[in-house]
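sequence first, then the predicted structure:
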Amino acid sequence: MVKKTVRDLKVENKTVLVRVDFNVPMDGDKITDDKRIVAALETINYLINHQAKIVLFSHLGKIKSQEDITKADRNLQAVAKRLSELLEKEVVFVEETRGAKLESAVKDLQAGDVLLVQNTRFEDVDGKKESGNDPELGKYWASLGDLFVNDAFGTAHRAHASNVGIAAHLESAVGFLMEKEVKFLGEAVDQPERPFVAILGGAKVSDKIKVIENLLDRADKVIIGGGMAYTFFKAKGFEIGQSICEPDRVELAKEIMDKAGDKLVLPIDNVVAKEFANDADTQVVASDKIPADYMGMDIGPDTVKLFTETLSDAKTVVWNGPMGVFEMENFAKGTIGVCEAIAHLEGATTIVGGGDSAAAVSQLGYEDKFTHISTGGGASLTYLEGAVLPGVDSINDK
């Protein structure tokens, strides 16, 4: 890796500022999934063991108004408590994002101590200081420490004060999680063992145009599922009924298909329903036979077989996005089928991007069957587009 990693820094007795991704799902003040906290432990424990004084920064949810600041599911206090349990040591939590109380708490840290700063996006309530990468804020936070480590891949596609802003003022490196994300995604896209198959799902072509175009240049096959498939069907002249479609992307879909040829693999049958509801009446129909009063909700069983066959000899697989309305049990079979097909591949490097596809892997208990499960949905997509990630680009080169 061309960027410095935390191993390249001399951290003993230094105050090390670390951008982590503790944007965990919350139910009130209760954490419902602590995977992102667990994912940061390797870097935090390394710094503890090497006698650094550790100051952690993270956001939690979006902050649009003063009222949001009072919400329990935007407060990092529960995260500090959970992190303390996982580290088996006290984590100092400071309710502020700047000021004398924070400065004093940082100054009091001893080697091996850990401090968590309150939600960085509390700075967005009076204008987007954090998410707008306010230079004064980045400089202020940088003044609290000696070194900076970015281990938050989930925000690497954004230039914020707590990643790019701090990195502008301190010697910087990536943490172990960020290193792993960039290594796996980078090698998969830039130096894949072939055949390389990419699987893209989700609702909209517009969300993934650049990803599709970039991967068509690099992959041996690109499988399309989910809601975006219906825009491609429309481009083929098929009746798509009430299915989701982006009319302004139909011509683009035609261009993509013309360019891709047989490299692009589309569903051949679909589970369709009369209503967007789990208990709706359903049919399985060919992709060119969707009734006018039905909508596509999932790929069909023949498509699962086709996609499984397409994957059968793959040596590198990147999967991002569900094959249907995965949150409804009756329309999750396509996503489950693809997940199982990937999980049972032997000798392949298999990578899943965040969001619903990662949730499917977790729910099915296949986490140990995948080479890598990305923690950053948006950052993964940006990387798959071939675009620069500001959070990585701002880190010092070796």
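Great, that's in hand.

drop to CA atoms for contacts and neighbour counts, all remaining ones
Fine.

residue contacts, I199?
222-225, 317-321 (C-alpha atoms under 8 Å, 6 or more residues apart in numbering).

just the closest of these to G337, please.
G225 (12.0 Å; C-alpha to C-alpha).

what residues are up against that closest one?
By C-alpha under 8 Å, 6+ apart, the neighbours of G225 are 199-202, 266-267, 299, 322-324.

tell me which of the residues you listed is nearest to R82?
Using C-alpha to C-alpha, P322 comes nearest to R82 of the contacts of G225, at 30.2 Å.

so how many other residues sit close to the closest one?
Neighbours of P322 under the rule other C-alpha atoms under 10 Å: 30.

that one and D134, how far apart?
The gap separating P322 from D134 is 36 Å, by C-alpha to C-alpha, to the nearest Å.

and for Y294?
From Y294 to D134 the distance is 49 Å (C-alpha to C-alpha).

next: D108.
For D108 relative to D134 (C-alpha to C-alpha), the value is 27 Å.

more crowded one of the two?
Between D108 and D134, D134 has the larger neighbour count (other C-alpha under 10 Å), namely 19 against 10.

surely that one and A161 touch.
Yes. Between D134 and A161 there is a contact at 5.9 Å, judged by C-alpha atoms under 8 Å.

before we move on, back to that, can you put the contacts of G225 in CSV and add secondary structure and distance to A235?
Listed next are the contacts of G225 as CSV, based on DSSP: H, G, I helix; E, B strand; the rest coil; distance: C-alpha to C-alpha, whole Å:
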residue, secondary structure, distance to A235
I199, strand, 20
L200, strand, 18
G201, coil, 17
G202, coil, 18
L266, coil, 12
P267, coil, 14
I299, strand, 18
P322, coil, 21
M323, coil, 19
G324, coil, 19
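
next up, a second structure to put side by side with the first:
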Amino acid sequence: MRWKTIDDIEMADKTVLVRVDINVPVEAGHVTDATRIEKIVPTVKDIQAKGGRPVLLAHFGRPKGQVVPEMSLRVTLPALEAALGQSVAFAEDCIGAPAKKAVAAMQPGDVVLLENTRFHAGEEKNDPAMAAALAALGQVYVNDAFSAAHRAHASTEAIAHLMPSCAGRLMAAELKALNAALGEPERPVVAVVGGAKVSTKLDLLGNLVEKVDHLVIGGGMANTFLVAQGAEVGTSLAERDMAETARAILGKAKDRGCSIHLPVDVVVAREFKAGAAYETVAADACPADAMILDAGPATVDAIIEVFTRCRTLIWNGPLGAFEIPPFDAATNAAAKKAADLTRGGRLVSVAGGGDTVAALNRAGVADDFSYISTAGGAFLEWMEGKVLPGVAALEA
């Protein structure tokens, strides 16, 4: 992957259209978590330092091409101004007269936020006319929204073909981290894939067995693989109709020289609640009236041993029901070991996906990983080996 960054494009005295992701949680008209807003600050500041005038393009919610007042980006202004440490002008539309007026009034050092791009049906249709209307507002395009890069929308894909384009700081950091994990990684590479269902991660598993040296499977999907190997899993979550698919993945991994690691022992309980009575049994010895809720200590030891032999780790999904103690033990222990190895310079660790980020935060190790992606769907599609339209449009 090769793409230009802010450093590669002249921006002095130019209006720079910056696609950002500030689709933040809001309650009672106030932003409750400004993390995504804070992450765009380096890009905006660097554009200003180069003499550019940043105009922010963003979506908010899913208005489906209609103007929905409660999905106006105006609600983000106070948090945006606090993060940037300056006032931010707001345009009531992202194209047309309101946008043109706001951009024309800009002075050096100003920032403008345009209204929700998804208020126009042309945005999600990747409409060339919509892209042209956006492009007419500036001279340079910067995409800093990796989390929206898996969507071919007017503000993420079509516009990039109409003007000099590059990746913002956040996008460039994400692409660099992902390339280091799967594009040109240090080997051996281990991937941890957890979650509830094999059926939702077929493309992911199929791609990984061709790319990594070790694949650790945890969470509910591990139960399906255990069933595929003839084990009884009691009342555990398992997709029994996916057993043949699981066996095919195991066969493909063997052909590709990828070692798959499944639980050798499991933590089981009769009820799914905090503080429930539990026991540890062999992976093929789950009682008929019990459910598997976590990987056992022998499994964790085996996973840690794999980590110590690898140079690169990609993690998507927890190893057990991490939301409820004590069924967070395996995820916490493996995550802490990965963090230790990363701090010691022995492992490049990249993780992503909502549950994964939550689990690593709960374990207190998110800051110790090499890179944590909050991109959700884009991160998953990248792991699946799919082309991300918003990234492909930037490739030099």
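Great, that's in hand. In this text the structure is predicted, and so the values were computed from the model without any measurement.

where does the TM-score land?
For this chain pair, the superposition-based TM-score is 0.91 by TM-score structural alignment, normalised by the length of the second structure; 390 aligned residues with a C-alpha RMSD of 2.2 Å.

name the nearest residue to E367 of the first structure, sequence neighbours excluded.
V361 (5.8 Å; C-alpha to C-alpha, 6 or more residues apart in numbering).

once aligned to the second structure, how far is the strand or helix carrying that neighbour on average?
For V361 of the first structure, the element it lies in under DSSP states H and E is helix 356-363. Once fitted to the second structure, helix 356-363 of the first structure is off its aligned match by 2.4 Å on average (mean C-alpha distance after the TM-score superposition for the first structure).

so what does that helix touch, helix or strand wise?
With contacts defined as 3 or more C-alpha pairs under 8 Å, 6 or more residues apart in numbering; DSSP states H and E, helix 356-363 of the first structure has these neighbours: helix 333-343.

and for E184 of the second structure, the neighbour number?
E184 of the second structure has 11 nearby residues by other C-alpha under 10 Å.

got it, and the one 5 residues further on?
Each residue near V189 of the second structure was counted by other C-alpha under 10 Å, and the total is 25.

and it, what's its match in the first structure?
Superposed on the first structure with TM-score structural alignment, V189 of the second structure falls opposite F196.

you'd agree that match is up against W319?
No. F196 of the first structure sits out of contact with W319 when judged by C-alpha under 8 Å, with a separation of 11.2 Å.

checking my notes, A191 of the second structure in a strand, right?
Yes. Secondary structure of A191 of the second structure (DSSP: H, G, I helix; E, B strand; the rest coil): part of a strand.

ok, it to A152 of the second structure distance?
28 Å.

and those two? which has more neighbours close in?
A191 (28 against 20).

ok, and for stretch 89-105 of the second structure, which residues are buried?
89-95, 99-100, 102-103 (16 or more other C-alpha atoms under 10 Å).

before we move on, what about stretch 118-125 of the second structure?
Residues of stretch 118-125 of the second structure classed as buried by neighbour count (16+ other C-alpha under 10 Å): 118-124.

quick revisit: the residue nearest to E367 of the first structure matches what in the second structure?
Under TM-score structural alignment, V361 of the first structure pairs with L360 in the second structure.

which residues are in contact with its match?
So L360 of the second structure contacts 332, 335, 366 (C-alpha under 8 Å, 6+ apart).

how does it look with 10 Å?
318, 322, 331-332, 335-336, 339, 351-352, 366-369, 372 (C-alpha atoms under 10 Å, 6 or more residues apart in numbering).

overlap between those and the first structure?
With both residues aligned by TM-score structural alignment, their matches' C-alpha atoms under 10 Å, the contacts of the contacts of L360 of the second structure that the first structure also has are 331-332, 335-336, 339, 351, 366-369, 372.

okay, the residues you listed in CSV with neighbour count and distance to M163 of the second structure next?
Output for those, formatted as CSV (neighbours: other C-alpha atoms under 10 Å; distance: C-alpha to C-alpha, whole Å):
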residue, neighbour count, distance to M163 of the second structure
T331, 26, 45
N332, 23, 46
A335, 25, 43
K336, 20, 45
A339, 24, 41
A351, 26, 33
A366, 20, 37
D367, 11, 36
D368, 18, 38
F369, 22, 36
I372, 20, 31
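
mind putting these in JSON lines, distance to T32 of the second structure included?
Listed next are those as JSON lines, based on distance: C-alpha to C-alpha, whole Å:
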{"residue": "T331", "distance to T32 of the second structure": "27"}
{"residue": "N332", "distance to T32 of the second structure": "27"}
{"residue": "A335", "distance to T32 of the second structure": "27"}
{"residue": "K336", "distance to T32 of the second structure": "28"}
{"residue": "A339", "distance to T32 of the second structure": "28"}
{"residue": "A351", "distance to T32 of the second structure": "24"}
{"residue": "A366", "distance to T32 of the second structure": "20"}
{"residue": "D367", "distance to T32 of the second structure": "21"}
{"residue": "D368", "distance to T32 of the second structure": "25"}
{"residue": "F369", "distance to T32 of the second structure": "25"}
{"residue": "I372", "distance to T32 of the second structure": "21"}
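
closest one of those to I6 of the second structure?
Checking these against I6 of the second structure with C-alpha to C-alpha, the nearest one is I372 at 22.0 Å.

name the SS class of the closest residue to the closest one other than its chain neighbours, please.
Nearest non-adjacent residue to I372 of the second structure, counting by C-alpha to C-alpha, 6+ apart: A351, 5.0 Å away. Going by three-state DSSP, the secondary structure assigned to A351 of the second structure is strand.
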